[in-house]
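1. what follows is a predicted structure for the sequence shown.
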Amino acid sequence: MAGNLLSIGKSGLFAAQAGLSTTGHNIANASVAGYSRQVVVQSSGIAQDFGYGFVGSGTQIADIKRYSDQFLNTQVRNAQASLSATDAYNSQISQIDNLLADTSAGLSPALKNFFAGIQDLAANPSSTAARQAVLSNAESLASRFQSLDGRLQEIRDGVNSQITTKVTLINSYASQIAELNEQIGKFTLSNGSAKPNDLMDARDQLVLELNKEVKANVTPGANNSLTVSIGVGMPLVVGSKPFELAVATSPTDLSRVQIGYMTGSKITVLSDSSLPGGALGGILEFRNNTLDRAQNSLGRIAIGIAETFNAQHALGQDSKAEMGGKFFSIGEAVVGASLTNTPVANPATAPSVKASVVDSTKLTNSDYKVEYRSGSYWVSTTSGGTPVQINPFPQTEPQVIDGIAFDIENAATEGDYFVVRPTIGGAANFNVVVKDIARIAAGAPVVTNTPLDNKGSAKISEGSISSEYLGGAPALPLTLTFDEASGELQGFPAGATVYVSSNGGAPQPFVVGTDPILYKAGDNYNIGGVNVSFSGKPAEGDKFTISANPNGASDNRNAQALGKLQTKNILDGGRATYQSAYAELVSFIGNKTREVQVNSEAGKALLGQVTASQQEVSGVNLDEEATNLLKYQQAYQAAGKVMQIASTLFDTLLSLR
């Protein structure tokens, strides 16, 4: 009996010792990230039947239980992935927000200064200083566009670098998780049902760290292993086998880094939307939804200013009595053929896609995908807009979509595609073409005159020209005479077509010599691109002359027209001025930045809540552990006392004779 008692005390002593060790282990690791508290689970020893009843044989250690809730762990991982994504997005978009909204370094001051110089030139067209100021302000505007685009390009390069870094880190985590899976599996098999708790904690912490980089889904497997997948179910770790991501270049843009998934030696390029969550997902979302749009929008504004200003400048006359040419350069559309397109042996039959901006007022902020399928080409925005068919194909002339002329030759293989970026280079390639102040076309190429000896009160307007003038100007000078009997204006070139519009209505054609061209005050008369109107009442034989401008140096009519472009609704289909288009960009970035910041704050709160819930289960409570120390200390002492009594009883038995 004494021996049985000694065995019982010994088992209690060992159990208390295990409890003290486990409690001490908890206390020592209380500050270790990812550590889950452990508790000794005891069970009764096998009782022996002595006839009069079963007598216990002490206790035994059934398990060292690890307190870890898989559901709460998943919540923490998801919250962490979401927060990391918004934080990464926020750190990137804040740079653009600060850049565009800067009252001194943004586009607005340069744009205002440029048009202020145009207004000064209109006020004093013969001033050399005013002309020089226009060129200086134009150079400053171009420099501002290029500077803003250069900073956006730096951010884009930084995104490429971060993607590369994140991919390397994700692959490292995958390898470590796979290695721990293997170790845990080996210990599980060798120890039966026992679990290597500390290794499992380390693995869970690695999975949490992985979720900081990319959202990962975890599925329990055999032998306490974990299967980790990312994105749309792509396996990253299966048992002891890690899979890898790779850095790849975009099939249509060699300067754009994308993510690839390794399958053996083959790399499959993934869409940016296939890897949501985590810092990597946040960076990709920022590039797709904000950076691309910001750079495209800035380029669109630059192209809009360049094209419309050039168009008006071309209608003017410079100080040398020559027609104005291009004032700004216009960035060309960038077209990239996919590297996955089917190779063509004969270059003459290779598919070709060209794109050029023909109407900047209709441009959007989108890029376009030109795909060949079902025997024709289809054009859609890369964000997934409704495809527009190129019809007819083969083309007889370029087809214009959203202000972009698509010129496509030769059929392709089913599924081949091209990406067109019409505005991405607009800001970077915005330059001042005019270098000589005398080449600034401030005047108009035509002048009008109402002779003083006219008897009536009618007067002819100053006159202006439209784009038709550049393609076929009428022979000047032109003298118009009023015929009172018929009410007609006579003197237009025989056989020419005069377009007359009343009250801003659509111009109506009148053929000289066939249709009467009646005088009406307020109507606009267009002959070969020359526009004039009349006021007052003419008398019989009154004459009005239209002639070439002999002196453009002191004329300000085209400068006035150029100045009016500042407040004219031109972009977005005639709904936005240059300034309001830029303000829309600044507003979009500002609102998106605020949205991301709010989401980040909410994400931090959510992560704090779910982490607190997780720690209520898994976290080490030092007060509780201190209590356990006392409990196990007392148990140890009590078990020792049992052994002492057993020893005394045994000695008593030995002393009996």
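-> Alright, I've got the coordinates.
2. rest of the way, CA atoms for contacts and neighbours
-> OK.
3. next SSE after the helix or strand hosting Y377?
-> Counting by DSSP states H and E, the element that carries Y377 is strand 376-381. Sequence order places strand 388-389 as the next helix or strand after strand 376-381, per DSSP H and E.
4. hmm, who's touching that next one?
-> S376, Y377, W378, V379, S380 (C-alpha atoms under 8 Å, 6 or more residues apart in numbering).
5. can you name the two of the residues you listed that sit furthest apart?
-> Looking at these by C-alpha to C-alpha, the two members farthest from one another are S376 and S380, with 13.3 Å of separation.
6. which one's more surrounded, the two?
-> Taking S376 and S380 together and counting by other C-alpha atoms under 10 Å, S380 has the greater number of neighbours (20 against 16).
7. show the contacting residues for L148.
-> Counted by C-alpha under 8 Å, 6+ apart, L148 has contacts L99, L100, G106, A427.
8. so what sits against both of S376 and S380?
-> Joint contacts of S376 and S380 (C-alpha under 8 Å, 6+ apart) do not exist.
9. T479: which element?
-> In the assignment (DSSP H and E), T479 maps to strand 478-483.
10. and that strand, what does it pack onto?
-> Counting by 3 or more C-alpha pairs under 8 Å, 6 or more residues apart in numbering; DSSP states H and E, the packing neighbours recorded for strand 478-483 are strand 488-490, strand 543-548.
11. can you show me the strands along the stretch 151-300 of the chain?
-> 216-220, 226-230, 234-238, 241-242, 245-249, 257-263, 266-269 (DSSP state E, counting those that start in this stretch).
12. next, the one to line up against it:
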Amino acid sequence: MSSSLYSIGLSGLQSSTARISTTGQNTANVDTEGYSRQSTSTVSVSGGGVRIQDTERVVNQYINQQLWSDTSTYNYYESYHSMMSSFDAIFGEESVSISTYVDNAFSALQTANSDPTDSAARSNAYANLDELVAQYNELADYISTQKNLANEEINDSIDTINNLTSQISDLNSQIYKLESSTGSTANELRDTQEQLVKELSEYLDVKVKYDDNDLMTVNLASGQPLVLQGSSNELRLSSDSSNPDNELSISLDFGKYDVGVTSEDLGGSVGGLISFRNEFVTSAERMLGQQALVLADTMNTQNQLGLDADGGYGINLFSTGAINVTPNANNSDSDLTISAQVTSGSSGDVTTDTYEVVMTSATAFKVVTYDVSGNITGESDNVDITGNTGQPYEVEGLGVSITLDPASSYASGDKFQFIPTKNAASTLDLSARSGDDLALAAPIAVSSSSSNLSDVEIAISSITNTDPSSSAFAQSGGLYPSAPQTLNFTASDEMEVLDANGNVLATVTGITDYSNLLEQAGLADDAGFDISLDGTPTAGDTFSMSFNDSGEADNYNGLLLANLQNASTVGGTQTYSEAFTSLVTEVGSLTASLSTNADSSEVIMNRSEAARDEISAVSLDEEAVNLLRYQQSYTASAQILTAAQSTFATLISALG
């Protein structure tokens, strides 16, 4: 009996000692981050006594996984929101708003229109246009800087991720070695490993499982393994040179080959940064570029239809850089090239999409457009330009012209991508040399004969073309002799159109509408201009049209330039200022949405952490109660040993 009491008392002492030791370990690590409280379990021994079974961590892996997932979600929104907050602060500032610079430039242009002979007013208008260009360049540079900043943060994060996964895999090896040699659980190593996973989840959305040896495997949300037993696969960051946006992409290095990882599955701060970099920055860059492109094209087109301060034809006020075209890596010949340019006067059709030219034969192609997310937004008709390679071909409805290289041999399936708006804001430049290049005057002058019986006045209704090769305007100035120069009304509803030599170019009868008379005569397209009367003329009335040799004080074209400020030119629906306001609104809306998502996801993450702590964190109150219990148990076991000793002594005395 005493032998059994000794065994029971001793095992009780050992059990209580182990539990007290576990309680001490828990208490000592109450403030240790990632520590999971431990519990020593025992089993009853047949014949009496207790045996220590194991000391295990108190964890719930489902709750841990939920915490890691919620941590990833929060960090995705937080990193994205952090980058967007900077954007919102800059683009929402009125002093840097494109709208402010547009207002200043067009106000100065209106001042110049009030006296086109005032060189100081012209110089001021020129200076304000230059400031507008500089602001486009500055905002484009800011966007580029933010993109580079995101690149640097992503690079640093990838290095950190690879370091964390390497540590996790190393711990797998240590855990296996320790547990297989001692038969006990490597609690502290597993705590450290799970803490590393929590840190990893700040960068990526990861899924954790355990293999047959109870070793941790870590996978990306898309399923690719980051950690397998004692090895880890590193993430690699690269940019896609075949993509005109040069988007960042991430791949998983398996040694002999790499596997691409889609950015939608990344999560965490890296996912947020890549979404910011590849989606928002790309969109903002294109939207700002579209505005700059339309400004340059519409102002250039209108300026070319007037006469400058020296009486010469208007030149381009602005320029933008050449459009970069990226050949597909799988083309039939790696040296194949095409060129693309915005069709003059058609910038309103240009979208922020990616344009892809797909060769359907050696001399035919179609253009497919894609939005920022890669979804098809449109497709042109098939274009066959047999015999016209080397010449720009306008793609109807898309605002661009494509030129094939006559020295290249294209094959069906060859592809080329470009983004017309990508670099337009950063490369926008004021190509005008001074305010004198502002073509404020109309290229023609019109007048009514002093001998006319009616008081009807003639006016310019439109100027559409001043190109000497395709209009009535001569290269050195003036109108070609064969151009329409006189209207002679033989009756109130009949007229003859005469050239400089009095030859009848056209006769029109039955006139009821006195607007666009050259169009009614079928001469407007060739002339490049048209005129209208403000009433019904009398038979014998004549009206003349001549080159505007003395139009220094004329502001006809200047007013049309100024009116572009309020024209729906960007995308055919917005003014210059409205388009920028749309960008500012998008920035503000996205920033606010991300802020809301970051706040709500933080609440959810904190709840998951509280749920984890409720199970696994150390409670000093609970440990104090346990310590008293185990001390009492220890004391009781000691008393059992004392009783056993007394009983044994009594037995010995009785035998003696």
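-> Sure thing, it's come through. All figures in this text were calculated on a predicted structure; none of them were measured in a lab.
13. can I get the strands of the stretch 151-300 of the first structure in a markdown table including mean neighbour count and distance to P387 of the first structure?
-> Compiled in a markdown table, the strands of the stretch 151-300 of the first structure are given as follows (neighbours: other C-alpha atoms under 10 Å; distance: least, C-alpha to C-alpha, whole Å):
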| stretch | mean neighbour count | distance to P387 of the first structure |
| --- | --- | --- |
| strand 216-220 | 18 | 34 |
| strand 226-230 | 22 | 31 |
| strand 234-238 | 21 | 30 |
| strand 241-242 | 18 | 40 |
| strand 245-249 | 19 | 26 |
| strand 257-263 | 19 | 25 |
| strand 266-269 | 14 | 23 |
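14. now tabulate those strands in JSON lines and tack on distance to S82 of the first structure.
-> What follows is these, written out as JSON lines (distance: least, C-alpha to C-alpha, whole Å):
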{"stretch": "strand 216-220", "distance to S82 of the first structure": "11"}
{"stretch": "strand 226-230", "distance to S82 of the first structure": "14"}
{"stretch": "strand 234-238", "distance to S82 of the first structure": "19"}
{"stretch": "strand 241-242", "distance to S82 of the first structure": "24"}
{"stretch": "strand 245-249", "distance to S82 of the first structure": "20"}
{"stretch": "strand 257-263", "distance to S82 of the first structure": "19"}
{"stretch": "strand 266-269", "distance to S82 of the first structure": "24"}
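15. out of those, the one nearest Y89 of the first structure is which?
-> Taking C-alpha to C-alpha, strand 257-263 is the member of those nearest to Y89 of the first structure, at 16.9 Å.
16. how about the nearest residue to P509 of the first structure once chain neighbours are set aside, secondary structure?
-> Once flanking residues are discounted, P509 of the first structure sits nearest to Y499: 4.4 Å by C-alpha to C-alpha, 6 or more residues apart in numbering. Judged by DSSP: H, G, I helix; E, B strand; the rest coil, the three-state class of Y499 of the first structure is strand.
17. so Y499 of the first structure touches D523, yeah?
-> No - counting by C-alpha atoms under 8 Å, no contact exists between Y499 of the first structure and D523, whose distance comes to 10.1 Å.
18. would you mind measuring from V218 of the second structure to S577 of the second structure?
-> From V218 of the second structure over to S577 of the second structure the distance is 50 Å, taken as C-alpha to C-alpha, to the nearest Å.
19. okay, helices next: where are they in the stretch 101-250 of the first structure?
-> 107-123, 128-190, 197-213 (DSSP state H, counting those that start in this stretch).
20. actually the stretch 501-650 of the first structure, not the one I wrote
-> Counting by DSSP H, counting those that start in this stretch, the stretch 501-650 of the first structure has these helices, from start to end: 557-564, 571-574, 578-618, 622-655.
21. distance to L470 of the first structure added to these, as JSON lines?
-> JSON lines is the format used below for the helices of the stretch 501-650 of the first structure (distance: least, C-alpha to C-alpha, whole Å):
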{"stretch": "helix 557-564", "distance to L470 of the first structure": "15"}
{"stretch": "helix 571-574", "distance to L470 of the first structure": "24"}
{"stretch": "helix 578-618", "distance to L470 of the first structure": "26"}
{"stretch": "helix 622-655", "distance to L470 of the first structure": "88"}
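22. those: which one's closest to S273 of the first structure?
-> With C-alpha to C-alpha as the measure, helix 578-618 is the member of the helices of the stretch 501-650 of the first structure nearest S273 of the first structure (17.7 Å).
23. in the second structure, what stretch matches the closest one?
-> Aligning helix 578-618 of the first structure against the second structure (TM-score structural alignment) gives residues 576-616.
24. superposed on the first structure, what's the mean shift for that stretch?
-> With both structures laid over each other, stretch 576-616 of the second structure and its partner residues in the first structure are 1.0 Å apart on average (mean C-alpha distance after the TM-score superposition for the first structure).
25. figure out how far that stretch is from the centre of its chain.
-> Shown here is stretch 576-616 of the second structure, whose average C-alpha point lies 17 Å from the average C-alpha point of the whole chain (C-alpha atoms, centre = their mean, to the nearest Å).
26. now do stretch 116-126 of the second structure
-> When distances are taken as C-alpha atoms, centre = their mean, stretch 116-126 of the second structure is centred 39 Å away from the chain's centroid.
27. what range does it cover in the first structure?
-> Stretch 116-126 of the second structure corresponds to residues 125-135 of the first structure when matched by TM-score structural alignment.
28. what residues sit buried inside that stretch?
-> For stretch 125-135 of the first structure, burial by neighbour count (16 or more other C-alpha atoms under 10 Å) applies to P125, S126, A130, R131, Q132, A133, V134, L135.
29. likewise for stretch 624-632 of the first structure?
-> E625, N628, L629, Y632.
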